[in-house]
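Visitor: Sequence first, then the predicted structure, then my questions.
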Amino acid sequence: MNISPSPLTDTGKALLRLNLIAIALLWLYPLLTYSQLPETVPTHFGAGGEPDRFGSREELLILPAVFSIAPAIILIITKLRFTLINRYPQFINLPAFYMNIGKIREERRSYWVNRYFEPVLLLSLILSAGFLGMEYAIFHATLSGELPLLFYIILIFVIAAPLFIFFLYLSMISAQMSREIGE
């Protein structure tokens, strides 16, 4: 089955733009605060939030690079979504999508591909926001000498919330698709 490409929905386009802004902020924040950091900063914190390793402030510049990897990969996959679905469907593992896409009228299939990528873009945005919060907490900790409680809250949020929201959104879209095909 070959699905003709079509542009993202308005929601998808907005999520894409917000993702680009979030990735830019992941880089902008450290660059703007870098000059405020002392030459030697805590680079690792123990479970109690106390620093247990110190290093050069340049080491902190790896954070935006590391935190940008997952969102950037998601944006690339989104850009290549139709190529991946048409040529390598095994890479896009969405069982509910593949069970139902053949039942959708051909002219509506690209719409549903785009709808299924909305939660993927939302996941990326939530991850980026969480990473930005972690970045803030880490930079704050380098100045104060201990990780704030905010870091641990964000860490839990970055792990749990994106997955919960992703699967909830995916479930909602699957239900809408099922209604369209009359199941």
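Guide: Alright, I've got the coordinates.

Visitor: CA atoms for contacts and neighbours, from now on please.
Guide: Noted.

Visitor: can you tell me how far the residue nearest in space to the middle of the chain sits from Y136?
Guide: Centrality entry for the chain: nearest residue to the mean C-alpha point is S124, 1.6 Å, by C-alpha atoms, centre = their mean. According to C-alpha to C-alpha, to the nearest Å, S124 and Y136 sit 18 Å apart.

Visitor: The structure to be compared is supplied as follows:
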Amino acid sequence: MTKKPILKIHPTPLDRCIDGISFLLLLTLLGTTFYYYNQLPETIPTHFNASGQPDAFGAKSSIFLFTGIAVFIYVLLLVFKDKPHLYNYPTTITEENALEHYSKATKMMRFLNLATILIFFYLQYQTIQTALGTSEGLGSYFTVIILLVSLLPLLFLLPTKKKQITSK
């Protein structure tokens, strides 16, 4: 097994913007949770089925577990975003191609973090709204939207792989 080069990838203005939006969205998630907590009934939805309808309920304090998971995933992705030499790649990483692959991989991780926080924010907000009686669930297109948002970060790697295949 060859050792991958370790490089420091400097963020572009777009990278900083994505990181900033992710952080602000995380703060909004935290703020929303604390703002609505006292208004919530003692029992709130804790799970939704594939149609977006609540199908399990629990104590209102469970809202903090969900928020904690979101914060944990955010921090985990934030830490590993700066360690692209630990990722698996479909090609061999060399000194010559490391910067290109690492830059795209860290950008993908940034978008993955943004997509994850966006999904958690939406789930949390809809859980709160459903508990307060202003919404009846996640909505009928929730599953499709989540799949699309989750797969979006992968689009950053596809053009690179396609270019390599066609150039052989």
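Guide: Okay, I see it. Source: prediction; values computed, not measured.

Visitor: ok so, going back, for the aligned residue in the second structure for the residue nearest to the centre of the first structure, which residues are in contact?
Guide: Alignment note (TM-score structural alignment): S124 of the first structure maps to N113 of the second structure. Residues touching N113 of the second structure, when contacts are defined by C-alpha atoms under 8 Å, 6 or more residues apart in numbering, comprise S22, Y74, L77, L78.

Visitor: what two of those have the greatest distance between them?
Guide: Based on C-alpha to C-alpha, the longest span within those runs between S22 and L77 and measures 11.2 Å.

Visitor: Between these two, which has more neighbouring residues?
Guide: Applying other C-alpha atoms under 10 Å to S22 of the second structure and L77 shows that S22 carries more neighbours, namely 22 against 18.

Visitor: which residues touch the aligned partner of the more buried one in the first structure?
Guide: The criterion is TM-score structural alignment: under it, S22 of the second structure has N19 as its aligned partner in the first structure. Under the criterion of C-alpha under 8 Å, 6+ apart, the contact partners of N19 of the first structure comprise P71, L121, S124, L125, S128.

Visitor: list the ones among those residues that the second structure also has?
Guide: Conservation of the contacts of N19 of the first structure in the second structure, assessed by both residues aligned by TM-score structural alignment, their matches' C-alpha atoms under 8 Å: retained contacts are S124, L125, S128.

Visitor: measure the first one to N86 of the first structure for me?
Guide: Right, the one you point to is S124 of the first structure. 23 Å.

Visitor: Can you get me a residue count around the closest residue to A59 of the second structure other than its chain neighbours?
Guide: Spatial nearest neighbour of A59 of the second structure, chain neighbours left out: T43 (4.8 Å); criterion: C-alpha to C-alpha, 6 or more residues apart in numbering. Residues near T43 of the second structure, counting by other C-alpha under 10 Å, number 13.

Visitor: What does T43 of the second structure correspond to in the first structure?
Guide: With TM-score structural alignment as the matching criterion, the partner of T43 of the second structure in the first structure is V41.

Visitor: so that match touches T142, yeah?
Guide: Yes - when contacts are counted by C-alpha atoms under 8 Å, V41 of the first structure is listed as touching T142 (5.5 Å).

Visitor: now the match of S22 of the second structure: how far from G48 of the first structure?
Guide: If you go by C-alpha to C-alpha, the gap between N19 of the first structure and G48 of the first structure works out to 32 Å.

Visitor: can you check A137 of the first structure too?
Guide: Taken as C-alpha to C-alpha, the spacing of A137 of the first structure relative to G48 of the first structure amounts to 14 Å.

Visitor: Tell me which of the two has more neighbours.
Guide: Summary of the neighbour comparison: A137 of the first structure and G48, criterion other C-alpha under 10 Å, with A137 having more neighbours (19 against 8).

Visitor: Translate that one into the numbering of the second structure.
Guide: Using TM-score structural alignment as the criterion, the counterpart of A137 of the first structure in the second structure is Q126.

Visitor: hang on, its match packs against G133?
Guide: No - the pair formed by Q126 of the second structure and G133 falls short of the contact definition of C-alpha under 8 Å, at 10.3 Å.

Visitor: Tally up the residues packed near N100 of the first structure, please.
Guide: For N100 of the first structure, the neighbour count with other C-alpha under 10 Å is 16.
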